[in-house]
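# test case, fold it:
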Amino acid sequence: MEGGKFFIYLGIFLLVMGLILTYAPNLFNWFGRLPGDIRIQDENKFIFIPITSMIIVSLILTLIVNLFLRR
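Next up, the predicted model:
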């Protein structure tokens, strides 16, 4: 039964994120442009390493998982 609840919460989260990205895409313009995100661009290639953005995503996901899976 716990697996079913997880998929319900995951579906609700994905639905909310989809609605936000569809109707308010400007809310996430900062993502990928933070200090610490590395961008290297030449004529023929583009390299993007989102170090700071991924640290923030990791912190947010850790908080969400701890809130829902704490016993």
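
# please count neighbours and contacts with C-alpha atoms only from this point.
Noted.

# helix, strand, or coil at the most centrally placed residue in the chain?
Among the residues of the chain, the one closest to the centroid is residue 57, at 4.9 Å (Cα atoms, centre = their mean). Put simply, residue 57 is helix when judged by DSSP: H, G, I helix; E, B strand; the rest coil.

# helix, strand, or coil at residue 17?
What three-state DSSP gives for residue 17 is helix.

# structure for this one too, so we can compare:
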Amino acid sequence: MQKLLIIAGIALVLAGFLWPWLSRLGLGRLPGDIIFRGETTQIYFPIVTCLILSAVLSLAFWLFNR
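Here you go, the predicted model:
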């Protein structure tokens, strides 16, 4: 469990450092992501982005545990 938490922490730090370059990939603005814009509020549901990230992470963990 400790090893998993350390790896997750390192992954989050790396994602934070790489965010300027990762945001250029277009994640978060994919077709199927839902945005509700009101007069004073904006609500965002990144459904397709979450599905793609889930599939990629599932494949990576499956390959890692193989």
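
# aligned to the residue nearest to the centre of structure 1, what sits in structure 2?
Counting by TM-score structural alignment, residue 57 of structure 1 corresponds to residue 53 in structure 2.

# picking that back up, any idea how far the residue nearest to the centre of structure 1 is from residue 3 of structure 1?
Going from residue 57 of structure 1 to residue 3 of structure 1 by Cα to Cα, to the nearest Å gives 23 Å.

# ranges for the helices of structure 1?
For structure 1, applying DSSP state H gives helices covering 2-23, 51-69.

# first to last residue in stretch 35-52 of structure 2, what's the distance?
Start-to-end, stretch 35-52 of structure 2 (Cα to Cα) is 18 Å.

# in that stretch, what's buried?
For stretch 35-52 of structure 2, the neighbour count (16 or more other Cα atoms under 10 Å) marks 46, 48-49 as buried.

# thanks again, I'm all set now.
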